[in-house]
Each structure stands twice: as structure tokens, then as C-alpha cells.
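Q: Kindly return the folded structure for what I paste below:
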Amino acid sequence: MKNTQEIFIRDPYIVTNRDKGLYYMFGSTDPNVWQGRCEGFDYYTSRNLREWDGPFPAFKPEEFFWSHENFWAPEVHFYQGRWHMFASFKAPGVARGTQILVSDAPDKPFTPWSDGPVTPSKDECLDGTLFVDEQGKPWMVYCHEWTQIKNGTMCAIELSQDLRTALGKPVLLFDAASCSQVKRNPEENYVTDGPCLRRNRKGELLMLWSSYGQQGYFVATARAPGGQVTGPWVHDSELLVSHDAGHPMLFESLDGQLMMALHQNSAQPHDYALFYPVEEDGKGKIRLKGKAL
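A: Now for the predicted structure:
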């Protein structure tokens, strides 16, 4: 077993399995996550979010898979009876994009489901996440990357019911510079990163996301008061986490506590996962409830 700080991982994503009393942790796990040939995605299992078994293979590309670099941010969602992995990939001469993979169980190998990325083919995109609206329509919320457009944006695009293709054109939700806490990153650009959506008790749609500010990598909250993924979106004035951590996602612990997973950022290249207990306050905001595990 390894403790959390011993596991290199970025963009951690947790699946809670109450029947087995287990957590599955997915993420960007390849030692060549920034450059060079990638091996795939691994996952780990735990009963307490502190000690982990693994790694176990989640996705290993076949020889002729279109990408062999920058395997980033796998998310695993249960939808229509199967488990779907949303993950970002890159190849020379091909825009970075989020492709969808599928498996019959979170602890079985994932295989390609969509025909390549479902993000727009000419746009540099990453960090796609699944959101199903109140009418049952599946959407992918994703980032149009600052590396291409300087001021990164958050976008949404409707998906087909089987999650194999995108429908119509993407909808612009907001750009990074519209959030007052965002500052230019070291490359003089504005970053959008890691969206995670959750509806609060008031019916508003919340989005946790990351960028860079005065103290570095942070977690912010945007909200759609009307509850629609297409917005309009407004930014909360307070940051959820002000420095040194980002790419958030929310999950429930085995005992029902709402938790936030993210990765610690200042230990590069030895990033590891953090888990914070959080709660929704009386104003419908997500707040930290205690220290990180």
C-alpha cells in the first residue's frame, strides 16, 4: 500500500463504490504526463482515502491509437448502464481534445467509444466533463485552451444520447479574464481549467473550476442562477481554495460526507491528491469544512 502523498497524480477523480466499500482514484498518472510517449491511465483503490492499492491499468492504448502523448484528466461517469471515461489526448498536428471511452465496470479496462475527440476538431480543448440537464440531455463542459486563444474559455456542447458524437455548435459560457481573481500565468495568458458541475439546494448550477491568481493555482466558483448549463454564468467573489491546488471535483464519501478532490500543485513533478471535506452553506455556496486529508 501507498499513502496519498507517495502517489504521483494530477487531476484526481474519485468514484465511490458503497457496495464494495471502496474508492477508485483515476487521474493523470503517466510519468511522461507533460512530454514524451504516454503509457495510459492507471487507477488506485482505497477504503479510507489515505492508503491505496495499485496502480491498476484503466486504459492502455493499442498500437494504432491516434494519440501517444499528453494523456490528461480522465473522469469516469456512470451513464445509461455503463461507465464512460472522458479524457484528453494530443498528437502532433492534431488539436488536443476530449475523447470518450467506455467500460462495463470502473475496475475493468476502458476502450474507445467516440470516434476520436468530441470537442471541435480545430480547437485546442481539454478537461471535458459530463453534465446531464433536467430534460435528460447530456452535455460536455470543457475548456478551450489558452495555448490557442490566449484568454481561455469555458464552453458547453450537447452530446448525442449515446455519447458518441457532439450535436450542434459549442456555447461559450465565460472566459477566464471575466473572473476578477484571474491573473495572467507565466506565459502571459489567462487559464481555464478543470470544470466540475453540481446543482445546489436552491436549484442554481454551480461550477468549480481552476485558474491562476495572485497566489498561484486556485479553485473558484461560478454559478448559473437560472440553473441552465448554457448560463448566464456569474463569478463568486470569494475563492474556494486560494493557492497551491486545483482541478477540483466533488464526490460523496462512503459515509455520505461531501468531499472535494484536487491536486497539490507546488510539488511538481511530484504532484499528489488532496481531499477536503466541504459543505453547502445557507446561501448555496460550497465551503471548506475542515483540513485536507
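
Q: all contacts plus neighbour counts: C-alpha atoms, from now on.
A: Fine.

Q: Help me confirm that residue 13 comes into contact with residue 249.
A: Yes: under the criterion of CA atoms under 8 Å, residue 13 lies in contact with residue 249, with a separation of 6.6 Å.

Q: which helices and strands does the helix or strand where residue 90 lies pack with?
A: Element membership of residue 90, judged by DSSP states H and E, is strand 82-91. The helices and strands touching strand 82-91, judged by 3 or more CA pairs under 8 Å, 6 or more residues apart in numbering; DSSP states H and E, are strand 69-79, strand 94-103, strand 125-132.

Q: Please tabulate those strands in TSV and include distance to residue 221 and mean neighbour count as additional columns.
A: Conversion of those to TSV gives the following (distance: least, CA to CA, whole Å; neighbours: other CA atoms under 10 Å):
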stretch	distance to residue 221	mean neighbour count
strand 69-79	19	23
strand 94-103	23	24
strand 125-132	16	25
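
Q: For the comparison step, fold the sequence that follows:
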Amino acid sequence: MAAKVERIKLGSQGLEVSAQGMSEACYGPPKPEQDMIALIHHAIHTGITFFDTSDVYGPFTNEILLGKAFKGGVREKVELATKFGGVRSVDGKWECRGDPAYVREACEASLKRLDIDSIDLYYQHRVDTRVPIEVTIGELKKLVEEGKIKYIGLSEASASTIRRAHAVHPITAVQLEWSLWSRDVEEEIIPTCRELGIGIVAYSPLGRGFFSSGPKIVENLPNDDFRKYLPRFQTENMEHNKTIFERVNDIATKKGCTPSQLALAWVHHQGKDVCPIPGTTKIENFNENIGALSVKLTPDEMAELEPFASEDSVKGDRYMPWNSNLEGF
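A: All right, here's what the predicted structure looks like:
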């Protein structure tokens, strides 16, 4: 039987969420709408109340899906986070916008697609380096005052940007990639968040499926699955990275859990201020993720994971090159 999903305080402004959330960013072709709504309702019944989406997922279609899933009194049972800022440039690459007019336009559009009056947690998906963060947060602060959003978040922001943003209006959560093979955030960003009382939301805690399937994940990725083009999933890097999975798998076998449960439990053990948001499209995989809450790691086991889970043990960048106005890429 799955462990009870506890509630945690995300940040220091009053937001409470389930200790594990659920990302609506899924890879590959869209799944049948009714299947996804059934999965969302199953997650809520299990105790998951924190749902993460973005206007770029689809784009736009995922927000519409959640709007449908949260009808009939469901909205009052959940905490909903979405994001703004990602737009397609003329050359087909992603860029970011953080100017006040766009911030307001994007928020109004998300509210309409989600069919709600207020967004619980609204993130800037990526920081637009052309616009001072103080200007972007200033507009978000107005949206808080108007009741259109309740809490402000940042995604993939640097420590200095987090500090500058927090000085304008309290930042409730920072979303970042954190897993056994993505640990660069531990040097500056995590300590900054903790110093300022900002919650941490860990996306891709299973290494984009790597800790679920191991190196075989790359064998059947369709062309519209962007993981196929990520540096870490390329053959020359995966040959090295597969040893990380093998070692995690060995420990998981001794522990009596799956590699993905072990990897997810490792994120949970980073602190009560951390909420991982694994994504899935299948109920059986969701149930496996919930099972990670029952996996308790001893200090010795955490120490055993440390040598091959360090930042420099992974080959390949997290992303392909992005347009230059996104912070951190």
C-alpha cells in the first residue's frame, strides 16, 4: 500500500502542497484526453494535490486539459501552478519574454484556458535577460494585488536573479532540475532559496525517464520526443551514463524498490522544503512514483549514492543550445 502523501509548506508565504506533485509536461505525442483526466483524478484520490503545467505544454493544450479535469468541485482540492514566458521565435527556436505587457497578456490567456479566477503559483518559465527582473516581478506583483495570481515563482533562475526578484516581491518557489544526475543547483541556488525561505520544486527528478528505463530509453523514442536530441541521451554520452543507472539499480535491488523509486526517494530526502514533480501518462507508473514515498534511505545509503551521483559524473549537457536571451543557457 502506498504511503500517505503528506502536506508540506512550499516557501514561507503560506502555500501548502502535497509533498509530491505531478508535472503535466509529457514527452511524445498527446495522449487521449479522457485517459489523462482519469489519471489526474486518480492522482487526486491518492493524495496528490499539486499540479504543474505551462502555457508552452502543447502549446496551450495542457492548460485546457487541466481546466476540464478540475471541473465539478475538483478545483478546490488542488494547488495549480503554471508558467509563462516561452515563445517561438521566427527561426523556430524558443525564446523568452518578460516584459510587463506580455506578462499580463500571458496570465489572462492562462486563466481563460484553465477556466479559473486565480492561479495558485505563477512562474516565469525562463528569465528574459533583456528585461530587468525587477520589471517582470513588478508586473507579477500587480497581478497578485489584483487577485489573479496568489504566489510568484521563478524557474531556472540564477542565485543573483532570485535575490533581486525576492527584493521586489517574495518569491514562493523556484523550479529547477534536480535529480541524481542534475546537481549543479546545489552549489549556489539551493542555499540561496533556503536562506530566503523559498520553496524548491524539482522537475525531472527521474532524469527525464532515465532512472525509470535506463539506457534502453533511447531505443524507441519517436522523432517528436525532444529527449532524442538532448546531449545526455546521445550514444557517445549514454555509453558512459549507463553506469550510473546500473549502480542505482544495484542499490534499488538490495533495497527492494525500483531504480525510479530510489531516485525519487533521493530527491525527497533532500529536505522538507523540496517538492519533486515527476510526470507520467500511465496510472501504473504514477503508482510506482507514489511508492517512492515509502522508501526510507539511511545516512549510509545516501552516502553510498553520493560518489556516482556527483555533478561531474554525468556526461552531456542538460539541453541543446537555446536562444541567447534565456538566463542560464
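
Q: TM-score for this pair?
A: Structural agreement between the overlaid chains, expressed as a TM-score with TM-score structural alignment, normalised by the length of the first structure, amounts to 0.32; 169 aligned residues with a CA RMSD of 6.9 Å.

Q: Pull out the buried positions in the top helix by length along the second structure.
A: Among the elements of type helix in the second structure, defined by DSSP state H, the one spanning the most residues is helix 235-255. Of all the residues in helix 235-255 of the second structure, those buried under the rule 16 or more other CA atoms under 10 Å are 238, 241, 242, 243, 244, 245, 247, 248, 249, 251, 252.

Q: Compute the distance between the fifth one and residue 263 of the second structure, please.
A: Put plainly, it is residue 244 of the second structure. Applying CA to CA, to the nearest Å, the value for residue 244 of the second structure to residue 263 of the second structure is 11 Å.

Q: Confirm that residue 80 of the second structure sits in a helix.
A: No: checked against DSSP: H, G, I helix; E, B strand; the rest coil, residue 80 of the second structure lies outside a helix; its state is strand.

Q: residues near it, how many?
A: Residue crowding around residue 80 of the second structure was assessed by other CA atoms under 10 Å; the count is 21.

Q: Would you check that it makes contact with residue 51?
A: Yes: under the criterion of CA under 8 Å, residue 80 of the second structure lies in contact with residue 51, with a separation of 5.1 Å.

Q: how far away is residue 145 of the second structure from residue 65 of the second structure?
A: Taking CA to CA as the measure, residue 145 of the second structure and residue 65 of the second structure are separated by 27 Å.

Q: on that earlier part again, mind checking which of residue 13 and residue 249 of the first structure has more residues around it?
A: Comparing residue 13 of the first structure with residue 249 by other CA under 10 Å, the one with more neighbours is residue 13, at 27 against 23.

Q: Let me know the secondary structure of residue 261 of the second structure.
A: Classification of residue 261 of the second structure into helix, strand or coil gives helix, according to three-state DSSP.

Q: Which parts of the first structure are helices?
A: For the first structure, the helices defined by DSSP H occupy 146-149.

Q: cool, the stretch 101-250 of the second structure as well?
A: Under the criterion DSSP state H, counting those that start in this stretch, helices of the stretch 101-250 of the second structure are mapped to 133-145, 159-168, 189-196, 210-213, 235-255.

Q: a markdown table please, covering those helices and showing distance to residue 42 of the second structure.
A: Converted to a markdown table, the helices of the stretch 101-250 of the second structure look like this (distance: least, CA to CA, whole Å):
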| stretch | distance to residue 42 of the second structure |
| --- | --- |
| helix 133-145 | 31 |
| helix 159-168 | 35 |
| helix 189-196 | 32 |
| helix 210-213 | 21 |
| helix 235-255 | 26 |
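
Q: Of all the ones you listed, which one is nearest residue 112 of the second structure?
A: Minimum separation from residue 112 of the second structure across the helices of the stretch 101-250 of the second structure (CA to CA) falls at helix 133-145, 14.9 Å.

Q: And that closest one, what does it pack against?
A: Contacts defined by 3+ CA pairs under 8 Å, 6+ apart place helix 133-145 of the second structure against helix 100-114, strand 149-155, helix 159-168.

Q: now, of the ones you listed, which is deepest in the fold?
A: Here the criterion is mean neighbour count by mean count of other CA atoms under 10 Å, and of these the winner is strand 149-155, at a mean of 24.

Q: before we move on, the earlier item: more neighbours: which of residue 145 and residue 65 of the second structure?
A: Set side by side, residue 145 of the second structure and residue 65 show more neighbours around residue 65, with 17 against 11, by other CA under 10 Å.

Q: need the contact list for the more buried one.
A: 33, 37, 114 (CA atoms under 8 Å, 6 or more residues apart in numbering).

Q: Could you measure from the residue nearest to residue 39 of the second structure when sequence neighbours are not counted over to residue 65 of the second structure?
A: Counting by CA to CA, 6 or more residues apart in numbering, residue 39 of the second structure lies nearest to residue 283, which is 5.9 Å off, once chain neighbours are set aside. Using CA to CA, we find residue 283 of the second structure at a distance of 17 Å from residue 65 of the second structure.

Q: Out of the buried residues of helix 235-255 of the second structure, which is nearest to residue 134 of the second structure?
A: For these, the minimum distance to residue 134 of the second structure (CA to CA) is 39.4 Å, reached by residue 241.

Q: Quick check: the gap between the closest one and residue 203 of the second structure.
A: From residue 241 of the second structure over to residue 203 of the second structure the distance is 20 Å, taken as CA to CA.

Q: same question, residue 166 of the second structure
A: Using CA to CA, which is the criterion applied here, residue 166 of the second structure is 21 Å from residue 203 of the second structure.

Q: just residue 145 of the second structure next, same as before
A: In this structure, residue 145 of the second structure and residue 203 of the second structure are separated by 28 Å, where distance is defined by CA to CA.

Q: Likewise for residue 63 of the second structure?
A: Distance of residue 63 of the second structure to residue 203 of the second structure, given as CA to CA: 18 Å.

Q: now residue 43 of the second structure
A: Here residue 43 of the second structure is placed at a distance of 17 Å from residue 203 of the second structure (CA to CA).

Q: With neighbour numbers in mind, choose between those two.
A: Taking other CA under 10 Å, residue 43 of the second structure and residue 203 do not tie; residue 203 has more neighbours (24 against 20).

Q: residues near the closest residue to that one other than its chain neighbours, how many?
A: Closest residue in space to residue 203 of the second structure, ignoring its immediate chain neighbours: residue 177 at 4.9 Å, by CA to CA, 6+ apart. Residues lying near residue 177 of the second structure (other CA under 10 Å) number 22.

Q: dump the residue contacts of residue 123 of the second structure.
A: Counting by CA under 8 Å, 6+ apart, residue 123 of the second structure touches 81, 82, 83, 84, 152, 153, 154, 155.

Q: Mind doing that once more with 6 Å?
A: Applying CA atoms under 6 Å, 6 or more residues apart in numbering, we find residue 123 of the second structure in contact with 83, 152, 153, 154.
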